[in-house]
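> have a look; sequence and predicted model below, questions after that.
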Amino acid sequence: MDVTRSKFALEEYKMSRPLDLYDVTIIGGGPAGMYSAFYSGMRDLKTKLIDANPELGGRMLIYPEKMIWDVGGVTPTLCGTLIKQLVQQAKTFDPTIVLGEQVSRLQKQEDGTFILTTESGQRHWTRTVIMAIGYGIRKMAKLEIEGADRYEVTNLHYTVQELEVFRGKKVLISGGGDSAVDWANELESIAARVTIVHRREEFGGHERNVARMRSSSVDVRTSCLVDKLHSQDGETIGQVTISHVDGNFEDTIDVDAVIVNHGMRSDFGPIREWGLNMGEWTAEVSGTMATNIPGVFAAGDFVDYETKVRLIAGSFTDAALAVNSAKLYMEPDADKVAYVSSHNSRFKEKNRALGVVEDA
């Protein structure tokens, strides 16, 4: 084999593509993706983050008004506030961020790099990939009543953006998971009346929150479902008919607002065709967050391994492990982890900008 010609051909091959080569490209803009972007900067890697949503936050965007209690060192914080803090942190080292683009194709090149192609045809060239895609493209499960969509611009809601919108109103919540129970508890002291309708007898939320809801003034209707929506003006819902699942009875309730939380429908789309070892909802990874495709790593809700911790805090650890693995994949002799921020030279200038005077 002519090594000189081979090297020349490789360089010619690289130069023929009008793309900017990144060290790490992160797919997904939730907590794992955003922390990956930050930590990748700590490791002095040229970083890009691509997310299908028009804004960063991932699944957290669904419940901006919920309080987050379980992030280490962070006092109870509104989810919306935590998103803003994570976005600010993710941008610390100025990664390239591409929003509103869904990655649909992964192609490994002759030189070991990857070309990622989005549904719109955009192409992204990278040495490694970190997949932080959660449970894939997630969409709210809609209320399956004909004509319900006409009320989505008025008083039919699939998420709670601002609790104050419901102050003094008669609110009906349809659903039985964590979010439905949390919203019932949060609105109980704000709304004039809260009714929660769930098609099962038992709720799927955390026991403590369910117990709190059942002991409050929330009107709990189990083994029931929303059957009909009624409107006098054709624009807003004024009444809701609920019926028992076995058809024994029905009841009509006056409402000012309806909140539906019937869970999410998720789809990984063409990602299932990339050759990853995947189960129904997660990808198999090693303890270093490596997938079965060399150069492709993963973090957050998308991964599964024996000691996996499904908390936002756990996704941060996944992210750091994935970035460290990507660094070592490209540079086997590199330090195994980043220096902590108190001793990391990448923060010296940033500390000075904050007015922090460090010891000599």
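Looks like it arrived, so ask away.

> from here on, contacts and neighbour counts on C-alpha atoms
Noted.

> so what's the residue count around residue 246?
For residue 246, the neighbour count with other Cα atoms under 10 Å is 8.

> looking at this, it is in a helix?
No. Applying DSSP: H, G, I helix; E, B strand; the rest coil, one finds residue 246 to be coil, outside a helix.

> take a look at this one as well, against the first:
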Amino acid sequence: METAANKLELYDVTIIGGGPAGLYTAFYSGMRELKTKLIEAQDQLGGRMLLYPEKIVWDVGGVVPTRAEKLLEQIIQQGMTFDPTVVMNEQIVGLDKQEDGTFLLTAASGNRHHTKTVIMTCGYGIRKLAKLEIEGADRYEVSNLYYTVQELERFRGQRVLISGGGDSAVDWANELAHVAASVTVVHRRDSFGGLERNVSMMKQTADVRTPYAIKALQSADGKSISQVLLQHVETGEESTVEVDAVIVNHGMRSDFGPIRNWGIDMGEWKANVGPKMETNIPGVFGAGDFVGFESKVGLIAGTFTDAVLALNSAKVYMDPEATPYAYVSSHNDRFKEKNKELEELQKV
């Protein structure tokens, strides 16, 4: 009997999430000659990297320090190497395993997708920037209150206050040190996230105040912030900082939404997976920020490794006799024609 699922085009692998993890999974899936679909809920590929285009990324193996927007451009180009099917603006809300072991994915739009395996690379789910929880703060969002840094030049010569202690806050402080007149970093704890070297650099160039939190935003003209009132979180002592711009980096508030109802073993922030990136649902795998495991590496380099492991597991799940991993590019037949194309371009 023909079902709703088998009327749809069947893919070997469907990747949910178009950030670095999903894009590298799509690339590696092409290396393994699998029919691949990539589904992204937003209108752009890139995931969290879209939030900090001017950040300099240092920690990708074999890549010299590169602006995030340029690195992302290269990751997207690589992800499209084998022409996966890409679906944008599609939030997947339902996952149902069929009698034949395949999966039927349902989108909020009502669209459906049929696949043999699923690889979850959707990070922390639907992302929303955590806003400053001070009454009236939102009215300054049109003037000089920011939640992300898109252009460093916007802050040239300004007195900038950054509230937050995660890796992005640390990175922004270091980048702005060469642009702004001054940088003040306020964090409610003494410890900071991010690489130790970056934290040390920040402490050398910025006015770091801990443990403090923003108590109030003050304005001389009623339109933009001119002063920030800080309060020591332990003693209650208050102090004022003159500012031209305030950047708030209090992290992301994320919501996995319907994914929590799919039966995947989920923690508060990540899905629990095994050493081969397998979830508790056979045929469903994960990679990148979506997954958590004992030896998890929270770097883009670690994300790429997750993607390889997840895709290899999907390949073997579909074909237990398959080789456990792809041949290196120099021995992979899929690259022979592409190598010829590159050689011809270099001759021009």
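That came in fine, so what should we check first? Keep in mind the model is a prediction, meaning the values are calculated, not measured.

> all helices for structure 2, in order.
Secondary structure of structure 2 by DSSP state H: the helices cover 20-31, 68-79, 167-176, 196-205, 300-318, 336-347.

> ok, the aligned residue in structure 1 for residue 28 of structure 2 - contacts?
In structure 1, residue 28 of structure 2 lines up with residue 39, judged by TM-score structural alignment. Residues in contact with residue 39 of structure 1 (Cα atoms under 8 Å, 6 or more residues apart in numbering) are 319-320, 323.

> look up how far residue 201 of structure 1 lies from residue 39 of structure 1.
45 Å (Cα to Cα, to the nearest Å).

> now residue 149 of structure 1
28 Å.

> go on, residue 331 of structure 1?
Following Cα to Cα, the distance that separates residue 331 of structure 1 from residue 201 of structure 1 is 55 Å.

> could you list every residue that touches the spatially most central residue of structure 1?
By Cα atoms, centre = their mean, structure 1 has its centre lying nearest to residue 58, at 2.6 Å. Neighbour list for residue 58 of structure 1: 28-31, 134 [criterion: Cα under 8 Å, 6+ apart].

> tabulate those residues (CSV), appending distance to residue 216 of structure 1 and neighbour count.
Below are these laid out as CSV (distance: Cα to Cα, whole Å; neighbours: other Cα atoms under 10 Å):
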residue, distance to residue 216 of structure 1, neighbour count
28, 38, 30
29, 37, 31
30, 33, 27
31, 33, 31
134, 34, 26
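
> tell me which of those residues is nearest to residue 353 of structure 1?
residue 31 (25.9 Å; Cα to Cα).

> surely the closest one is in contact with residue 310?
No. At 11.9 Å, residue 31 of structure 1 does not count as touching residue 310 under the criterion of Cα atoms under 8 Å.

> overlap in contacts of those two?
Joint contacts of residue 31 of structure 1 and residue 310 (Cα under 8 Å, 6+ apart) are residue 300.

> residue 189 of structure 2 maps to what in structure 1?
Under the alignment (TM-score structural alignment), residue 189 of structure 2 maps onto residue 200.

> show me what contacts its match?
176, 222-224 are the contacts of residue 200 of structure 1 under Cα under 8 Å, 6+ apart.

> top of the residues you listed by number of neighbours, please.
In the contacts of residue 200 of structure 1, the most neighbours by other Cα under 10 Å go to residue 176, 25 neighbours.

> how about the counterpart of that residue in structure 2, nearest residue that isn't a chain neighbour?
The alignment partner of residue 176 of structure 1 in structure 2, by TM-score structural alignment, is residue 165. Counting by Cα to Cα, 6 or more residues apart in numbering, residue 192 is the residue found nearest to residue 165 of structure 2 once chain neighbours are left out, at 4.9 Å.

> got it, and residue 153 of structure 2?
In space, residue 153 of structure 2 is closest to residue 179, 7.0 Å off (Cα to Cα, 6+ apart).

> mind telling me what the one you found corresponds to in structure 1?
Under the alignment (TM-score structural alignment), residue 179 of structure 2 maps onto residue 190.

> and residue 333 of structure 2, by the same measure?
By TM-score structural alignment, residue 333 of structure 2 lines up with residue 345.

> ok, now which ones touch that match?
With Cα under 8 Å, 6+ apart, residue 345 of structure 1 has no contacts at all.

> measure how buried the counterpart of residue 200 of structure 2 in structure 1 is and give me the count.
The alignment partner of residue 200 of structure 2 in structure 1, by TM-score structural alignment, is residue 211. Counted with other Cα under 10 Å, residues neighbouring residue 211 of structure 1 total 13.
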